[in-house]
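Asks: With the sequence up front, the predicted model follows.
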Amino acid sequence: MIGWRFEEATFAILMALYQARGPLAEDELAGLAFEVAADAAFVDAEDPSLRKTADQDVSQLLAQLALLGVVELDHGRAGLTPLGVAAFAGYLRRQLGATVPVLQDLFDETAEVVVAHAADAPQAARDELLTGWRRHNPDTATPQLLALAARTDDREHRKLAEAYARR
């Protein structure tokens, strides 16, 4: 079913995963791919057999992406791996000319900026960002994080600043 619009459906799935703060339900991704394919294929979007075929196509696509290490599948949910995030960000930059920030762009920022970004990130990206930022700023990271923890009203930011100041 999505074969008619494979590239567009794959892009829609990867963009949804890229923008998500965590894994998404596979059936949500299948619905998105079905919408993309049905919009362009002039098919009856109410036909349950077409939806079932689209669901199978998306399931196979996600399985292949998991074999490549781009997505992680877990109990009916899919999420981008760090490799998947990097690969898709690279695609957006190269193919679409989009400005896509990468973690290294934040290494010259203050603890406040880094912790604010890290607080909204999935755990793996959060750890990579804060650990990389500490490595990039070995002399100032701990004092900045402790100062941030002392002055912030945001409980999550304080918790992160304190945790990474001790590392």
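Replies: Structure received.
Asks: from here on, contacts and neighbour counts on C-alpha atoms
Replies: Fine.
Asks: Beyond whichever helix or strand S59 is part of, next helix or strand please.
Replies: If you go by DSSP states H and E, S59 is part of helix 48-67. Sequence order places strand 71-74 as the next helix or strand after helix 48-67, per DSSP H and E.
Asks: Excluding its own residues, what touches that following strand? List them.
Replies: The contact list for strand 71-74 (Cα atoms under 8 Å, 6 or more residues apart in numbering) reads 62-63, 65-66, 78-81, 84.
Asks: what do you get if the cut-off is 10 Å, keeping everything else the same?
Replies: Contact with strand 71-74 is made by 14, 17, 23-26, 62-66, 77-85, as judged by Cα atoms under 10 Å, 6 or more residues apart in numbering.
Asks: Now stretch 19-32: buried residues?
Replies: 23-24, 26, 29-32 (16 or more other Cα atoms under 10 Å).
Asks: What of stretch 7-20?
Replies: Buried residues in stretch 7-20, defined by neighbour count with 16+ other Cα under 10 Å: 8-10, 12-14, 16-18.
Asks: Equivalent analysis for stretch 127-145, please.
Replies: So stretch 127-145, judged by 16+ other Cα under 10 Å, has buried residues 129-134, 137, 141-142, 144-145.
Asks: Below is structure B, check it against A:
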Amino acid sequence: MTQPRQQHSDPQPDAAHSASRWEERYASVEQLWSGRPNDWLPELATDWSPGTALEIGCGEGADVLWLAERGWRVIGLDLSATAIGRLTRQAERLGISSRVTGRVHDAGDGLPAGPFDLVTSFYVHGGTEPGSLDLVALLSDAAARV
């Protein structure tokens, strides 16, 4: 099994620092994103039969909510407790909270076991900088959950 977090001997920002940055970003505004699902999701998945889904880096949950409104059971992962709180409240307002699970979670710590019928990750951040998520490893791990 591959490890999503890169290992470096240089000093690196830890997960708590990254989570803190995202938490500050979400907490600084009432709504950070548009509230609409990523354009690719409806384009690709409108006709798919509902099943179980995992959304990595779900933010305030527009993709999670879109899927759940169509009958999917969805787990949304994000570093920000504020973002997950917004997802959870919106799922309750829409009457779909029984199909939505929001988790404050660092994808670099691994992913839920699955299996899932669909795994999405439109906006997870990573890169080559020390402490960043290894996106190739993360997406390979995500694909193994399907």
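Replies: In hand now; what should we look at? Bear in mind that the values here come from a model prediction, so they are computed numbers and not experimental data.
Asks: Work out the TM-score between the chains.
Replies: Taking TM-score structural alignment, normalised by the length of structure 2 as the basis, the two superposed chains have a TM-score of 0.28; 62 aligned residues with a Cα RMSD of 4.4 Å.
Asks: for the residue nearest the centre of structure 1, what are its contacts?
Replies: Closest residue to the average C-alpha location of structure 1: Y18 at 3.7 Å, with Cα atoms, centre = their mean. Contacts for Y18 of structure 1 (Cα under 10 Å, 6+ apart) come out as 12, 79-81, 84-86, 88-89.
Asks: switch the cut-off to 7 Å
Replies: 80, 85 (Cα atoms under 7 Å, 6 or more residues apart in numbering).
Asks: coming back round to it: in the helix holding S59 of structure 1, what counts as buried?
Replies: For helix 48-67 of structure 1, the neighbour count (16+ other Cα under 10 Å) marks 50-51, 54-55, 57-59, 62-63, 65-66 as buried.
Asks: With distance to A163 of structure 1 added, can I get the residues you listed in JSON lines?
Replies: Shown next, in JSON lines, are those (distance: Cα to Cα, whole Å):
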{"residue": "L50", "distance to A163 of structure 1": "50"}
{"residue": "R51", "distance to A163 of structure 1": "46"}
{"residue": "A54", "distance to A163 of structure 1": "44"}
{"residue": "D55", "distance to A163 of structure 1": "42"}
{"residue": "D57", "distance to A163 of structure 1": "43"}
{"residue": "V58", "distance to A163 of structure 1": "39"}
{"residue": "S59", "distance to A163 of structure 1": "38"}
{"residue": "L62", "distance to A163 of structure 1": "35"}
{"residue": "A63", "distance to A163 of structure 1": "36"}
{"residue": "L65", "distance to A163 of structure 1": "34"}
{"residue": "A66", "distance to A163 of structure 1": "32"}
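Asks: From A62 of structure 2, how far out is T82 of structure 2?
Replies: Distance, T82 of structure 2 to A62 of structure 2, by Cα to Cα, to the nearest Å: 14 Å.
Asks: typed the wrong thing, it's V100 of structure 2
Replies: Distance of V100 of structure 2 to A62 of structure 2, computed by Cα to Cα: 12 Å.
Asks: And for S18 of structure 2?
Replies: S18 of structure 2 is 22 Å from A62 of structure 2, by Cα to Cα.
Asks: Looking at these two, which one has more neighbours?
Replies: A62 (19 against 16; other Cα atoms under 10 Å).
Asks: State the distance from the more buried one to A16 of structure 2.
Replies: As judged by Cα to Cα, A62 of structure 2 and A16 of structure 2 stand 25 Å apart.
Asks: and if you look at D78 of structure 2?
Replies: Taken as Cα to Cα, the span from D78 of structure 2 to A16 of structure 2 is 13 Å.
Asks: same check, this time on E43 of structure 2
Replies: For E43 of structure 2, the distance to A16 of structure 2 - Cα to Cα - is 35 Å.
Asks: and what of A142 of structure 2?
Replies: From A142 of structure 2 to A16 of structure 2 the distance is 22 Å (Cα to Cα).
Asks: of the two, who's got more company?
Replies: Between A142 of structure 2 and A16, counted using other Cα under 10 Å, the more crowded position is A142 (25 against 11).
Asks: Which helix or which strand is home to the more buried one?
Replies: Using DSSP H and E, A142 of structure 2 falls within helix 135-144.
Asks: swap in L77 of structure 2?
Replies: Assigned by DSSP H and E, L77 of structure 2 falls in strand 73-78.
Asks: tell me which residues in the helix or strand just after that strand are buried?
Replies: Per DSSP H and E, the first helix or strand lying C-terminal to strand 73-78 of structure 2 is helix 81-94. By 16+ other Cα under 10 Å, the buried positions in helix 81-94 of structure 2 come out as 81-88, 90-91.
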